[in-house]
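Participant: sequence and predicted structure below; questions after.
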Amino acid sequence: MTTVSYDDFAKLDLRVAKIISTEPIEGKSRIIKGKIDLGGDDQRDVIIGGAQYFQPDEIVGKTVIVLANLEPKTMAGVESNAMLLAADVDDKPYWLTVTEDVALGSPIK
């Protein structure tokens, strides 16, 4: 296992977000386009993987944990501006979330 310093960990901007919309990406079966709300006026497009396990609208409204300061990446013509965090079991995502009502944009420390 690779270890990281606390200083490296502190660079990660992990926050609470809500998936507010999703849509299929033409010609893609494993990824979809989503929009997340990080609170305030901060809404971002993201690529969401594991789409073969759910219909796009099934995850709308889900509160998730995201890496908000990940360098943008374009896939299938969509620029993703954050990454949803998930446990990966046999390539199926299990989205990390919070168990209580937490304000969108709240930092994870």
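Facilitator: Alright, I've got the coordinates.
Participant: drop to CA atoms for contacts and neighbour counts, all remaining ones
Facilitator: Noted.
Participant: which residues belonging to the longest strand seen in the chain are considered buried?
Facilitator: Assignment by DSSP state E gives strand 14-24 as the longest strand of the chain. Of the residues in strand 14-24, 14, 15, 16, 17, 18, 19, 20, 21, 22, 24 count as buried by neighbour count, 16 or more other Cα atoms under 10 Å.
Participant: here's the one I want to compare it with:
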Amino acid sequence: MIAYDDFAKVDIRVGRIIQVEDFPQTRKPAYKLTIDFGSEIGTKRSSAQITRHYAKEELLGMQVMAVVNFPAKQIGPFRSEVLTLGVADANGDVVLLSPTKEVPLGGKMF
């Protein structure tokens, strides 16, 4: 069990995917995402292994949830600044977490 204060330390925000690029240098198929979190946080980049369920063009404009206060992680030649959140389907492939309605960019999950 953790205290609510521990949970509150994880800053999970909503952003909109504004750019998607192939990332052929990874061991598992992945995309490089550019995500807009609004004026307070700005634009951040993330690597995501989501190619099984998502074509690049369907990701553009999609709202997603991401942890914005983890340290950046170097993935080969790419610096991933946020952790885009998802859950595994029955085959272990990632399905993105996304608001069910349009919400303001940068909104904090609570």
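Facilitator: Thanks, I have it. Quick caveat: nothing in here was measured; it's all calculated off a predicted structure.
Participant: sorry, back to before: post-alignment, the longest strand of structure 1 versus structure 2, mean distance?
Facilitator: Its aligned residues in structure 2 lie a mean 0.6 Å from strand 14-24 of structure 1 after superposition (mean Cα distance after the TM-score superposition for structure 1).
Participant: so that strand aligns onto which residues of structure 2?
Facilitator: Against structure 2, the aligned range for strand 14-24 of structure 1 is residues 12-22 (TM-score structural alignment).
Participant: now that stretch: how far from the chain's centre is it?
Facilitator: 6 Å (Cα atoms, centre = their mean, to the nearest Å).
Participant: cool, and stretch 34-47 of structure 1?
Facilitator: Worked out by Cα atoms, centre = their mean, stretch 34-47 of structure 1 lies 9 Å from the chain centre.
Participant: now the spatially most central residue of structure 2, nearest residue through space, not along the chain?
Facilitator: Nearest residue to the geometric centre of structure 2 (Cα atoms, centre = their mean): residue 84, 2.0 Å. Closest residue to residue 84 of structure 2 apart from its sequence neighbours, by Cα to Cα, 6 or more residues apart in numbering: residue 66 at 4.2 Å.
Participant: which strands and helices lie in contact with the one helix or strand the one you found maps to?
Facilitator: Per DSSP states H and E, residue 66 of structure 2 falls inside strand 63-67. On a contact count with 3 or more Cα pairs under 8 Å, 6 or more residues apart in numbering; DSSP states H and E, strand 63-67 of structure 2 meets strand 12-22, strand 83-84.
Participant: mean shift between that strand and structure 1?
Facilitator: Taken over the aligned residues, the distance from strand 63-67 of structure 2 to structure 1 averages 0.7 Å (mean Cα distance after the TM-score superposition for structure 1).
Participant: between strand 63-67 and whichever strand or helix holds residue 32 of structure 2, find me the angle.
Facilitator: Element membership for residue 32 of structure 2 (DSSP H and E) is strand 31-36. Angle, strand 31-36 of structure 2 to strand 63-67, by axes from the mean of the first three to the mean of the last three Cα atoms, to 10 degrees: 90 degrees.
Participant: so what touches strand 31-36 of structure 2?
Facilitator: Surrounding strand 31-36 of structure 2, the residues in contact under the criterion Cα atoms under 8 Å, 6 or more residues apart in numbering are 15-23, 42-51, 105.
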